[in-house]
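[1] Here is a sequence with its predicted model. Questions after.
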Amino acid sequence: MELRQLEYFVAVAEERNFTRAAERVHISQSGVSAQIRQLERELGADLFDRSARVVTLTVAGKAALEHARAALAAADAVSQAVGEVADLIRGTLTVGMVVGCTVTPLFDALATFHRAHPGVEISLLEDNSAQLVHAVRGGTVDLALIGAAGAIPEGLDALTIIDERLVAAVPNGHPLARSRRITLRDLVPHPIVCMPVGTGLRTVFDQACATQGLHPSIALQAGAADAIADLAARGLGIAILSDSMAAHYRDRLVALTITDVTTPALLALIWRNPRGPATRELVAHCRRAFA
C-alpha cells in the first residue's frame, strides 16, 4: 500500500468521478483506475461501486475513507515537521528595518536568534516604511520594523513597540521655546526638519497638515533622529519627532506638544501570516527582547 494510492482513493471518493479525480491529482484516468484496482487487490475488497454513472463507496470503502485521510494527514505532518527543522538548520531570513533605526532590542533579538540557529542566514536591509510594508506583503522580506500612522497596515500581523504622539523640538533660543504647547498653524511660518516621505512620523505629520489644508515648508529631511535633532539644534528648522525621540535631546532641544495632532506614531514589527518556522522563531525572540 502506497501513500499515492490512498491519495487517489480519497480523490475519487470526494469527487465521485474518476475523470475529475484524475484531473485533481494530475495523472491520467487510467493511471488512477489502475492504482485503485491495485489497492483493492491488496485490501481484498472493492472500495467503489462502479455500476452507476456516479461512483459511490462500498461498505469497505466507507470504512477505509477516514483512515486514508488520517494517514495522508499524518504524512503531511511528518513532512512539515522535518521541513521546519531543516529551515531552522540551514534556512534564510530577510529582515527589514526603517532607515536610521537605532532600536537596539531588535539587534539583541537578531543576536540571540543567531546564537540559537547559527545555520540560518540573516539578511538585513534598510528602507522606508512604505516600501518595507510592500516587501512584507510580497514575501521578499520576512519581518520588518516600520513606522506607521495610527494603525498597523491591514492584513499583516504585528507587534507594536511604540505608540506615541508627535512633538516639535526647538533649541532654547527659538521664538516658540517658551510656548510648550503649539498648533500646526504655529509651525507653518517656520522651516521644518523631519523624516522623509514613506516613514511613519512623516505620514502622521503630512496627514495632519493636509486635514487642515496647511502647507509647511520642509526645509531638510533625514532618516535618523540624531541627524534631525542636530540640524534643529543648529537653528536650521523645527524638528518633528516622536515624544520618546525628543526626550533623548532634552539637553539641547525643547519638546513642544502639538495639540492638534492626535494620531499616534507607531513603531511596530510586522510579518505575514502564515509565517515560516524561522520567522516564527525570530518573532518569539523579538517579543522577549522588547518585553
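    Sure, I can see it. Residues are numbered from 1 along each chain as shown.
[2] can we go C-alpha only for contacts and neighbour counts from here?
    Noted.
[3] and stretch 269-283, how far apart are its ends?
    Terminal residues of stretch 269-283 are spaced 9 Å apart (C-alpha to C-alpha, to the nearest Å).
[4] Name the residues of that stretch that come out as buried.
    Residues Leu269, Ile270, Trp271, Arg272, Gly276, Pro277, Ala278, Thr279, Arg280, Leu282, Val283 are the ones in stretch 269-283 that count as buried (16 or more other C-alpha atoms under 10 Å).
[5] List the ones among those that fall in helices.
    Under the assignment DSSP state H, the buried residues of stretch 269-283 contribute Pro277, Ala278, Thr279, Arg280, Leu282, Val283 to helices.
[6] and of those residues, the nearest to Ile36?
    Ile36 has its nearest neighbour among these in Pro277, at 36.3 Å by C-alpha to C-alpha.
[7] okay, now the one to match up with it:
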Amino acid sequence: MELRQIQYFIEVAKREHMTEAADALHVAQSAVSRQIVNLEAELGVDLFIREGRSIRLTPIGHVFLKRMEQAMDVIGQARREVEESLDPEKGTVRVGFPSSLAAHLLPTIISAFRKKFPDVKYQLQQDSYRQLIESVIRGDIDMALLGPIPSEERRVKSEILFVENMVALVPTNHPLTSKDTITLDDLRGDAFVLSPQGYILRDVVMNACKQHGFEPEVSFEGKDIDAIKGLVSAGLGITLLPEITLVDSLPRATAKLRINEPRVTRTVGVIIPRDRELMPTEIVFYEFLKNFFGTLNEYQ
C-alpha cells in the first residue's frame, strides 16, 4: 500500500466521482482509476460500488476511509514535527478563540508574538465555547483561548492567564448612569439582554445574579457580542459583558458601569490537550502566552 494510493482513495471517497477527484489531484483519471483498482486488489475487497459515472463507498470502504484519514493526520503531524524540530520559529500555530476574545485579546497576543517570531504561521479558528473545547480534544486545533477556563473538563489542561471584570452596559438614558459604580442589586429590576441558553456568557451572568439572590428577566437574546451591544444600544435592556469586549470603544448611546458589590469576574486562559504533546512551534507560543500575561499581571 502506497501513500499515493491512500491520497487518491481519500479524494475519490470525498467526491464520489472519479473525474472530479482526478481534476482536484491534477492527474489523469486513468491514473486515479488504476491506483484504486490496485488498492482494492491488494486489500482483497471492493471499496466502492460503481454506478455508471458515479461511485459510492461500500460499508467496508467507509471503515477504511475513517482509518486512512486518521493515518494521514498522523503522517501530517509527524511531518510537521520533524520540520518544526529543525526550526520551531518557522512552524504553524493552530489556535481557536471565541468572539468575546476576537476584537482585542487575540490581535494583541499575535502582534506581540510576531515581533519576536515573524516567520511563524497561523491557523485560526473562531467558534463557540464548547465547540472549541471539543476541537482541542479531537485534534482539529491544538490550543484555544477561552473565557472562562473550563474547570470540570478532564480531557484538556487549562492555564489561567488573567482574571477580568464583568461590567454593566446600559443605555445612556438609564438612571444608573449618574453613578460612578453600582452594585449588582441595582440591576435587579432591569430587563437583560443575554446570549441564548447554552452559551457560556449567559451562564456567567445568570450564576452571578442567582448567587446574589435574583434571577434576571431576559428580554432579548443575541448570539454574539456585537448583537448584544446593538440591542442595548437600541434601549432594549441592559447586559453584563467582559470588560475586554469594550476596550476600544463603546457602542453609541450606551454607558459602561463598574460593579463593585459583588465583583463579577471570569477567568481567561488557554487550554491544550491532556493526552498529546504540542508541536514545537506551539510550545514556543504556549510559553510566550504564559510569560506575556505573567509579566502583565506582575506589573498590574
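    Yep, it's here. This structure is a prediction, so every number in the text was calculated from the model and none was measured.
[8] With both chains overlaid, what TM-score comes out?
    In this superposition the chains share a TM-score of 0.56, using TM-score structural alignment, normalised by the length of the first structure; 207 aligned residues with a C-alpha RMSD of 3.8 Å.
[9] So which residues of the stretch 151-300 of the second structure form helices?
    All helices of the stretch 151-300 of the second structure, identified by DSSP state H, counting those that start in this stretch, fall at 200-211, 225-233, 280-299.
[10] Point out the other elements, helices or strands, that the last one touches.
    Think helix 280-299 of the second structure. On a contact count with 3 or more C-alpha pairs under 8 Å, 6 or more residues apart in numbering; DSSP states H and E, helix 280-299 of the second structure meets helix 59-86, strand 92-97, helix 105-116, strand 156-171.
[11] Now do the residue lying closest to His174 of the first structure once chain neighbours are set aside against Pro189 of the first structure, distance only.
    Distances taken as C-alpha to C-alpha, 6 or more residues apart in numbering put Gly235 closest to His174 of the first structure, at 8.0 Å, once the chain neighbours are dropped. Gly235 of the first structure sits 14 Å away from Pro189 of the first structure, going by C-alpha to C-alpha.
[12] Settle it for me: which of those two has more neighbours?
    Gly235 (14 against 11; other C-alpha atoms under 10 Å).
[13] which ones are touching the residue nearest to His174 of the first structure?
    By C-alpha atoms under 8 Å, 6 or more residues apart in numbering, the contact set of Gly235 of the first structure is Val170, Pro171, His174.
[14] Only the buried residues of stretch 252-264 of the first structure, if you could.
    For stretch 252-264 of the first structure, using 16+ other C-alpha under 10 Å, the buried residues are Arg252, Leu253, Val254, Ala255, Leu256, Thr257, Ile258, Val261, Thr263, Pro264.
[15] any chance of the helices of the stretch 151-300 of the second structure in CSV, with distance to Val163 of the second structure too?
    Output for the helices of the stretch 151-300 of the second structure, formatted as CSV (distance: least, C-alpha to C-alpha, whole Å):
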stretch, distance to Val163 of the second structure
helix 200-211, 13
helix 225-233, 19
helix 280-299, 9
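[16] which of those helices sits most buried?
    helix 225-233 (a mean of 20; mean count of other C-alpha atoms under 10 Å).
[17] Run through the neighbouring helices and strands of that one.
    Checked by 3+ C-alpha pairs under 8 Å, 6+ apart, helix 225-233 of the second structure has strand 156-171, strand 191-194 packed alongside it.
[18] Determine which stretch of these is the most buried.
    Buried most deeply of those, by mean count of other C-alpha under 10 Å, is strand 191-194, with a mean of 25.
[19] helices and strands around it, which ones?
    strand 217-221, helix 225-233, strand 239-242.
[20] what's the counterpart of Val59 of the first structure in the second structure?
    For Val59 of the first structure, there is no aligned position in the second structure, judged by TM-score structural alignment.
[21] can you list the helices and strands packed on helix 280-299 of the second structure in TSV and add distance to Ser249 of the second structure?
    Putting those into TSV (distance: least, C-alpha to C-alpha, whole Å) gives the following:
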stretch	distance to Ser249 of the second structure
helix 59-86	39
strand 92-97	21
helix 105-116	14
strand 156-171	12
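[22] ok so, going back, so which of the helices and strands packed on helix 225-233 of the second structure comes closest to Phe48 of the second structure?
    From those, taking C-alpha to C-alpha, the stretch that ends up closest is strand 156-171, at 38.1 Å.
[23] mean deviation (superposed) between that closest one and the first structure, please.
    Strand 156-171 of the second structure: mean distance to aligned residues in the first structure after superposition is 2.7 Å, counting by mean C-alpha distance after the TM-score superposition for the first structure.
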